[in-house]
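Engineer: Coordinates only, no sequence provided:
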């Protein structure tokens, strides 16, 4: 199954066009490798998705062409969520 379709059907990302944009911006990795929207997913793959200042790591449990809202939780398991450290801007010291 295509990555963008899985993200939409599983409701990890609400719309397929948004899932495609996120993937094509390099913010999704499959098993540690950057993925495009057209990348093929298999059951057991590990996804790493960067949402702003948060990274979600999930394991693909099931692939379904369509799923009701109640069934989507069975499609993946969240392994962990991490907040990215905010990068403080560097200040230039002009007092030299």
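Structural biologist: Perfect, thanks for sending it. Everything numeric in this text was worked out from a predicted model, so none of it was measured. Residues are numbered from 1 along each chain as shown.

Engineer: C-alpha from now on. contacts and neighbour counts both.
Structural biologist: Fine.

Engineer: Contacts only, for residue 30.
Structural biologist: By Cα atoms under 8 Å, 6 or more residues apart in numbering, the contact set of residue 30 is 41, 45, 46, 47, 48.

Engineer: Below is an additional structure, to be compared with the one above:
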């Protein structure tokens, strides 16, 4: 599954175009490698996403094309969340 689509479906980022912009700015890594919006995400991958003053590390638990809002958090597990100074 594409990175931008995963971020939208998992509701980590609300819109796919916004997910593409964040990836293009170099604020997302997959398993330590710089990610593009078109990068492929697989189960078990570790994503590090930088949101302004916050860095979120997650592990991909499952991939689905569509999920309900209350099931979105089942797609990933938060490993670390830290504030950036």
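Structural biologist: It's in. Please read all numbers here as calculations on a predicted model, not as lab measurements.

Engineer: TM-score for this pair?
Structural biologist: Scored against TM-score structural alignment, normalised by the length of structure 2, the superposed chains reach a TM-score of 0.98; 85 aligned residues with a Cα RMSD of 0.5 Å.

Engineer: ok, of the contacts of residue 30 of structure 1, which one's closest to residue 55 of structure 1?
Structural biologist: Set against residue 55 of structure 1, the nearest of these by Cα to Cα is residue 48 (6.7 Å).

Engineer: host element of that closest one?
Structural biologist: Using DSSP states H and E, residue 48 of structure 1 maps to strand 46-51.

Engineer: One more: residue 44 of structure 2?
Structural biologist: Per DSSP H and E, there is no helix or strand for residue 44 of structure 2.

Engineer: Give me the angle between whichever helix in structure 2 runs longest and strand 46-51.
Structural biologist: Using DSSP state H, we find that the single longest helix of structure 2 is helix 16-24. With axes from the mean of the first three to the mean of the last three Cα atoms, to 10 degrees as the basis, helix 16-24 of structure 2 and strand 46-51 are set at 100 degrees to each other.
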